[in-house]
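Peer 1: What follows is a predicted structure for the sequence shown.
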Amino acid sequence: MKISARNVLKGTVKEISVGAINTEVTIEIAPGIEIVSIITKSSAERLDLTEGKEAYVAIKSSDVLVGVD
């Protein structure tokens, strides 16, 4: 995966909270250090996010993106 964001952190999905339109995803990047992102429900489904799955947090400017291999 190649993206333009310079701040890419690998972690593990710790918690997923699904809403009607958006999904809140908590990713633990180190013991006790978590990043929370709100993404669309359809993006979470497309990425097949599940607790325990490895994922990436990409931070660019004011956006926080989530990706998987």
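Peer 2: Yep, that arrived.
Peer 1: only C-alpha atoms for contact and neighbour calcs from this point on.
Peer 2: Fine.
Peer 1: how far out from the middle of the chain is the longest strand seen in the chain?
Peer 2: Secondary structure of the chain per DSSP state E: the longest strand is strand 7-18. Remark: strand 7-18 is offset 4 Å from the chain centroid, using CA atoms, centre = their mean, to the nearest Å.
Peer 1: In addition, the following structure is provided for comparison:
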Amino acid sequence: MKISARNQLSGRIASIQPGAVNGSVKVDIGNGMIITANITEEAVSDLALSEGDQVTVLIKASDVLIGK
């Protein structure tokens, strides 16, 4: 499968927090860095995601915001 997202980070699912509609998936990409993705519960189920799974985080964004 070809995709246009160029920002791809490999990691392992550290935790999945279910929600009513969306789940929060935390992916450990190494060096103490965690990326959190909020995806639908349907997507969590369709992808059969579980803690410890090796996954790829794909980042495609037109805006990146930083606040302090």
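Peer 2: All right, it came through fine. Here the structure is a predicted model, which is why all the values come from computation and not from measurement.
Peer 1: Could you tell me the TM-score of the two chains?
Peer 2: Once the chains are laid over each other, their TM-score by TM-score structural alignment, normalised by the length of the second structure reads 0.85; 63 aligned residues with a CA RMSD of 1.5 Å.
Peer 1: follow-up on the earlier one: now do the longest strand of the first structure: everything it contacts.
Peer 2: 23-30, 41, 49-60 (CA atoms under 8 Å, 6 or more residues apart in numbering).
Peer 1: repeat that for 7 Å
Peer 2: Residues from elsewhere that reach strand 7-18 of the first structure (CA atoms under 7 Å, 6 or more residues apart in numbering): 23-29, 41, 50-60.
Peer 1: which residues in the second structure form strands?
Peer 2: Secondary structure of the second structure, counting by DSSP E: strands at 7-17, 22-30, 33-40, 54-59.
Peer 1: Just put the ones you listed in JSON lines and tack on distance to Met1 of the second structure and mean neighbour count.
Peer 2: Conversion of these to JSON lines gives the following (distance: least, CA to CA, whole Å; neighbours: other CA atoms under 10 Å):
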{"stretch": "strand 7-17", "distance to Met1 of the second structure": "14", "mean neighbour count": "16"}
{"stretch": "strand 22-30", "distance to Met1 of the second structure": "22", "mean neighbour count": "19"}
{"stretch": "strand 33-40", "distance to Met1 of the second structure": "20", "mean neighbour count": "15"}
{"stretch": "strand 54-59", "distance to Met1 of the second structure": "13", "mean neighbour count": "15"}
